[in-house]
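Engineer: sequence unavailable; structure follows:
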């Protein structure tokens, strides 16, 4: 029995640690998170609902087009309603360094304004999404160090510490194992300690044969202000005119 016990103990330890040993590497998990949300092109119709801490809500409907060429993604967002923001257009173009250059056209001023680096953390059209959020809400292996914090039967939780902390000090992402979609993303301030915002997937749905986060809610912790984003319609990997992703279209509304 003296010999059997150590063998049983070793077997028990091995059995208990097997799930941890078999876990995917956090870099691979985040790579899959990026891949399942990527496409060569997309056309989305979205409904934004902005709700303040007092419960007063405002709705904004918009269309977003995106195109990925040579590994770089560009997107154009056009506000359709209400009248106060109609025809506002927002352009984001990923450059050769992987950073996004951004411009916004404000119809009331009839001019294009470039978003400066020190403005990237500002609110996008009064929502809880910042300009930097409009470029990405997760990081690939070349942009951050990823650590697996927790694994359950259905989820992974990954801490991502970006190399460039111009927007956030870190994020913690809970990933659904079956779809590799983010269920929740916690955004921390540059100090890495203060929770600033939280993005929650409230509903997932298959659209055009792929799983997408149909309804998302971003909450600013300090104010209690929330932005609910719902995908009304979606098309992926369709023919797309690259002229949409230019400052000319941004200003004129014509490709």
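Structural biologist: Thanks, I have the structure now. What you see is a predicted model, and the numbers here were worked out from it, not measured in a lab.
Engineer: from now on I want contacts and neighbour counts done on CA atoms only, so please keep to that.
Structural biologist: Will do.
Engineer: helices along the chain, start to end?
Structural biologist: 4-22, 26-36, 247-252 (DSSP state H).
Engineer: in JSON lines: the ones you listed, plus distance to residue 202 and mean neighbour count.
Structural biologist: Listed next are the helices of the chain as JSON lines, based on distance: least, CA to CA, whole Å; neighbours: other CA atoms under 10 Å:
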{"stretch": "helix 4-22", "distance to residue 202": "28", "mean neighbour count": "11"}
{"stretch": "helix 26-36", "distance to residue 202": "17", "mean neighbour count": "18"}
{"stretch": "helix 247-252", "distance to residue 202": "32", "mean neighbour count": "18"}
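Engineer: who wins for proximity to residue 118 among the ones you listed?
Structural biologist: Counting by CA to CA, residue 118 lies closest to helix 247-252 out of the helices of the chain; the figure is 20.7 Å.
Engineer: and the closest residue to residue 151 other than its chain neighbours, what does it touch?
Structural biologist: In space, residue 151 comes closest to residue 157 once its chain neighbours are excluded; the distance is 6.4 Å by CA to CA, 6 or more residues apart in numbering. Taking CA atoms under 8 Å, 6 or more residues apart in numbering as the contact definition, residue 157 lies against 148, 149, 150, 151, 172, 173, 174, 175.
Engineer: which one (most neighbours) among those?
Structural biologist: residue 173 (27 neighbours; other CA atoms under 10 Å).
Engineer: touching, residue 248 and residue 242? I think so.
Structural biologist: No - using CA atoms under 8 Å, residue 248 makes no contact with residue 242, being 11.6 Å away.
Engineer: burial measure for residue 110, as a count.
Structural biologist: Neighbour count for residue 110, taken as other CA under 10 Å: 11.
Engineer: what sits against it?
Structural biologist: Taking CA under 8 Å, 6+ apart as the test, what residue 110 contacts is residue 251.
Engineer: what about the closest residue to residue 198 other than its chain neighbours, neighbour count?
Structural biologist: Leaving aside its chain neighbours, residue 198 sits nearest to residue 186 (4.6 Å; criterion: CA to CA, 6+ apart). By the criterion of other CA under 10 Å, residue 186 has 19 neighbours.
Engineer: next up, a structure to set beside the first:
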């Protein structure tokens, strides 16, 4: 009996330290890798409502469809504007390079031609929204694109989260970001974007709604706000499909120009 009690005591002591050991093993890079893994898919198709919100409260809606496909670890995205008539058939293509950077093009029906987005234009507003062209590729950094530091744990909007500081190691429009990651779902709950001096927050991205669908947790609605102007952009995913058959022809400049898969 004495041996049994001693063994039980040892087991209890080990178990009591397990949570501490797990917490100690958590780090900025491991948490951010989970964020990326949670949001990854071989392909996706989304029906999206994009709303431009003026400081006065006036709203302007856009309906868009976004397709993504990942091949050989590289993700390509095509965004097509469906309405209103003033922006209908505007198409935007992002192709990821092996070095992690992106090539981007936009087709503007009014001009009837494709315009390549230069790297120097990455900080420009995407179609009048609070998202830049660079934001449209990603609003978080891959684990090899930034130094990720776990700052603390805290509750935000009633959800227990990790707080991660990310300082980019590559050229970026932001000096750093601070991201709140939900411990349950590994989804971003809030992202603060700092100026290049890392001293002031210039934009805040808030997650408005999350949902469990198609066997995964997804962000259903987000709002990006530019603090200097008070202007906001809300993106709502109305319908989403993941890991579905996808033609690579959608992610070409030929489709960008014609709207047809050749």
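Structural biologist: Perfect, thanks for sending it. Bear in mind that the values here come from a model prediction, so they are computed numbers and not experimental data.
Engineer: tell me which of the helices of the first structure approaches residue 48 of the first structure most closely.
Structural biologist: helix 247-252 (20.8 Å).
Engineer: distance from the closest one to the second structure after superposition?
Structural biologist: Overlaying the second structure shows helix 247-252 of the first structure at a mean distance of 0.2 Å from the equivalent residues (mean CA distance after the TM-score superposition for the first structure).
Engineer: which stretch of the second structure lines up against that helix?
Structural biologist: Alignment of helix 247-252 of the first structure against the second structure: residues 253-258, by TM-score structural alignment.
Engineer: to which residue of the second structure is residue 231 of the first structure aligned?
Structural biologist: Checking TM-score structural alignment: residue 231 of the first structure goes with residue 237.
Engineer: against residue 51 of the second structure, how distant is that match?
Structural biologist: For residue 237 of the second structure, the distance to residue 51 of the second structure equals 12 Å [CA to CA, to the nearest Å].
Engineer: please apply the same query to residue 78 of the second structure.
Structural biologist: According to CA to CA, residue 78 of the second structure stands 19 Å off from residue 51 of the second structure.
Engineer: circling back to that earlier point, what's the spacing between the match of helix 247-252 of the first structure and its chain's center?
Structural biologist: 25 Å (CA atoms, centre = their mean, to the nearest Å).
Engineer: contacting residues around it?
Structural biologist: By CA under 8 Å, 6+ apart, the list of residues contacting stretch 253-258 of the second structure from outside reads 91-93, 105-107, 112-114, 249-250, 260-262.
Engineer: try it again with 10 Å
Structural biologist: If you take CA atoms under 10 Å, 6 or more residues apart in numbering as the criterion, stretch 253-258 of the second structure is touched by 78-80, 89-93, 104-109, 112-114, 249-250, 259-262.
Engineer: can you tell me which of the residues you listed are buried?
Structural biologist: Neighbour counting with 16 or more other CA atoms under 10 Å marks 78-80, 89-93, 104-108, 114, 250 as buried within the contacts of stretch 253-258 of the second structure.
Engineer: ok, so of those, who is nearest residue 58 of the second structure?
Structural biologist: Nearest to residue 58 of the second structure among those is residue 90, at 22.9 Å by CA to CA.
Engineer: map that closest one across to the first structure for me.
Structural biologist: Residue 90 of the second structure maps onto residue 88 in the first structure, with residues paired by TM-score structural alignment.
Engineer: how close does that match sit to residue 124 of the first structure?
Structural biologist: Counting by CA to CA, the gap from residue 88 of the first structure to residue 124 of the first structure is 12 Å.
Engineer: what do the two both touch?
Structural biologist: residue 104.
Engineer: I figured residue 251 of the second structure hits residue 71, correct?
Structural biologist: No - Residue 251 of the second structure is beyond contact range of residue 71, at 11.3 Å (criterion: CA atoms under 10 Å).
Engineer: who touches residue 34 of the first structure in this structure?
Structural biologist: Contacts for residue 34 of the first structure (CA under 10 Å, 6+ apart) come out as 28, 136, 137, 138, 139, 140, 180, 181, 182.
Engineer: give the contact list for residue 174 of the first structure.
Structural biologist: Going by CA under 10 Å, 6+ apart, residue 174 of the first structure touches 149-151, 155-159, 180-186, 200.
Engineer: among those, which one sits closest to residue 21 of the first structure?
Structural biologist: residue 151 (11.3 Å).
Engineer: what's the counterpart of residue 102 of the second structure in the first structure?
Structural biologist: Under TM-score structural alignment, residue 102 of the second structure pairs with residue 100 in the first structure.
Engineer: tell me the spacing between the closest residue to that match other than its chain neighbours and residue 82 of the first structure.
Structural biologist: The spatially closest residue to residue 100 of the first structure, leaving aside those adjacent along the chain, is residue 94, at 4.1 Å (CA to CA, 6+ apart). Distance from residue 94 of the first structure to residue 82 of the first structure, counting by CA to CA: 29 Å.
Engineer: that concludes my questions; thank you for your assistance.
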